[in-house]
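1. Take a look and give me a structure for this.
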Amino acid sequence: MSLAKRLGALLKEKKLSGNALAKKVGLTQQSLWEITSGKTKQPRNIGKIAEVLGVDPGWLLFGEKTNAVQNISSYEIKQHVPLLKGEKIKEFCENMNKTLDKDTIFIGIQGKASDKTFALEVNGDSMTAPLSTKRSFFEGDIIIVDPTLKPENGSFIVININNEPTFIQYVHNAGKTYLKPLNPQYPTLEMNKKMEINGVVIQVISKV
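-> Coordinates of the predicted model:
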């Protein structure tokens, strides 16, 4: 289900017209039409739209595994965290809000996390496991990462490898630490001192 379809279903569920939503959010009717028609796929004011509709902006923008509109309101949001691009992670962890601009998208999460917590979109298929395994992550999923936590054996982490934030599994075995993709087509790496852990994954918002 696309953003446009989720938004349309919400308007129908809440018996709210497009014009009424546009007024509440401060959008022109043309801008709202571009969103509901699917022309605009990542509107800058998604946070305000989600707030007015009483839903999680991450769900509205990317979707979750459930398509049931009635389940949307049951997603209990405790905190909002910024959705970052890879190159912004280190700067955000050091300077936090100074890194963010007015176009930053915030994602609602369940439970409380540190104020340094951020969201990151999964790229590629290195963490997509074979169908026979239980845990798997897909391109487009949103992972929630807390930089204040220390990884344990088996944790999923984001780590800087050659100046590139990489989503991978942290494995400690026989006194050594390895970085293991869930997709066996990618190589397992031995961790070294040049690699910097950006944080531990605490939640995932799965794309439909």
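2. Please count neighbours and contacts with C-alpha atoms only from this point.
-> Will do.
3. Ala113 reaches Pro147, doesn't it?
-> No - in terms of CA atoms under 8 Å, Ala113 does not count as a neighbour of Pro147; the distance is 9.8 Å.
4. name the element Leu120 belongs to?
-> Counting by DSSP states H and E, the secondary-structure element that holds Leu120 is strand 118-121.
5. For burial, what's the neighbour tally of the residue lying closest to Glu51 once chain neighbours are set aside?
-> Nearest residue to Glu51, sequence neighbours excluded (CA to CA, 6 or more residues apart in numbering): Pro57, at 7.7 Å. When counting by other CA atoms under 10 Å, one arrives at 23 neighbours for Pro57.
6. show me what contacts Pro57?
-> Ile46, Gly47, Ile49, Ala50, Glu51, Phe106, Ile107, Gly108 (CA atoms under 8 Å, 6 or more residues apart in numbering).
7. To check against the first, give me the structure of this:
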Amino acid sequence: MNTLGERIAHYRSLKRLSQKALAMACGWGSQSRVGNYEKNLREPGLDDLEKMSSALGVSIAVLLGEGDSKEAGGNAQVVAPADRSYRYPVLSSVSAGLWGDAVQPFEPGAEDEHIVSDYMGKGPCFWLRVDGDSMTAQYGESFPEGSMVLVDTGIEPRPGHLVIAKLVNDDKANFKQLVRDGGRSFLKPLNPTYPLIEINGNCRLVGVVVESRRRYI
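-> Next up, the predicted model:
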């Protein structure tokens, strides 16, 4: 099973589900989406991966071909145990503007793209590429467009954390800082030209950003 499509088809077969049955379990109106994924004609984003992994009874890591590593949060390949180096998959882009589409098609071969880190995840971890400039600050901590952020889904988000938030019932996500003020929670951009976004049941917090990388040339 060398491709994501082959793995989807394999685990669907193990569950004795037709493409139509899997599509229905994921809440999709047509089996064509499953067929396109299995033929590698389209690449699923994080939201669709979550739905298929739940319906198939396997983790996203297994669908991505990462196996099961309890030591490294369930989805990392250990590169050099003595140095505590782990390879985490790059899943998709995430908007750092207002609510943006974070479930973009992979570039060719991106499902096999990984970045090595010495961070040992507490849960499944994924690298995401930042789009937009709302997390770009003139001073201090800054995440300009093109930065890579490592997200740990096994950490409980707390005020002050940098988080990935996802709109409920939509393929939208956002990268912001979680803050509380007057008993209310907000997503705060580091770029002061962008507004605060109040959390009022409109989103769920996917995970906490634990590391970032950026390329200079």
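8. Quick check: TM-score for this pair?
-> In this superposition the chains share a TM-score of 0.53, using TM-score structural alignment, normalised by the length of the first structure; 119 aligned residues with a CA RMSD of 1.9 Å.
9. helices and strands around the strand holding Leu120 of the first structure, which ones?
-> strand 79-84, strand 142-146 (3 or more CA pairs under 8 Å, 6 or more residues apart in numbering; DSSP states H and E).
10. which part of the second structure lines up with the longest one?
-> Meaning strand 79-84 of the first structure. Counting by TM-score structural alignment, strand 79-84 of the first structure falls onto residues 86-91 of the second structure.
11. Check the offset of the matching stretch from the chain's centre.
-> Once both centres are worked out by CA atoms, centre = their mean, to the nearest Å, stretch 86-91 of the second structure turns out to sit 10 Å from its chain's centre.
12. Using the aligned residues only, give the average distance of it to the first structure.
-> Superposing on the first structure places stretch 86-91 of the second structure at an average distance of 0.7 Å from its equivalents, by mean CA distance after the TM-score superposition for the first structure.
13. which residues touch that stretch?
-> Counting by CA under 8 Å, 6+ apart, the neighbours of stretch 86-91 of the second structure from elsewhere in the structure are 45-46, 72, 75-80, 106, 110-120, 125-129.
14. Identify all contacting residues around the strand holding Leu120 of the first structure.
-> With contacts defined as CA under 8 Å, 6+ apart, strand 118-121 of the first structure is touched by 81-86, 107, 139-146.
15. which one of those residues is nearest Gln29 of the first structure?
-> The nearest member of the contacts of strand 118-121 of the first structure to Gln29 of the first structure, counting by CA to CA, is Ile107 at 25.1 Å.
16. Can you give me the distance of the closest residue to that closest one other than its chain neighbours to Ile109 of the first structure?
-> Nearest-residue entry for Ile107 of the first structure: Gly58, 4.8 Å, with adjacent residues in sequence omitted and distances by CA to CA, 6+ apart. Here the criterion is CA to CA, to the nearest Å. By it, Gly58 of the first structure lies 8 Å from Ile109 of the first structure.
17. Give the burial count for Tyr11 of the second structure, as a bare number.
-> As a burial measure, the neighbour count of Tyr11 of the second structure was computed by other CA under 10 Å and equals 19.
18. Now do the same contact list for His89 of the first structure.
-> His isn't right for residue 89 of the first structure; it's Ile. Contacts for Ile89 of the first structure were tallied using CA under 8 Å, 6+ apart; they are Pro165, Asn198.
19. So the residue nearest to Leu63 of the second structure when sequence neighbours are not counted: helix, strand or coil?
-> Residue nearest to Leu63 of the second structure in three dimensions, not counting chain neighbours: Arg7, with 5.9 Å by CA to CA, 6+ apart. Assigned with DSSP: H, G, I helix; E, B strand; the rest coil, Arg7 of the second structure falls in the helix class.
20. counterpart of Arg7 of the second structure in the first structure?
-> Matched by TM-score structural alignment, Arg7 of the second structure corresponds to no residue in the first structure.
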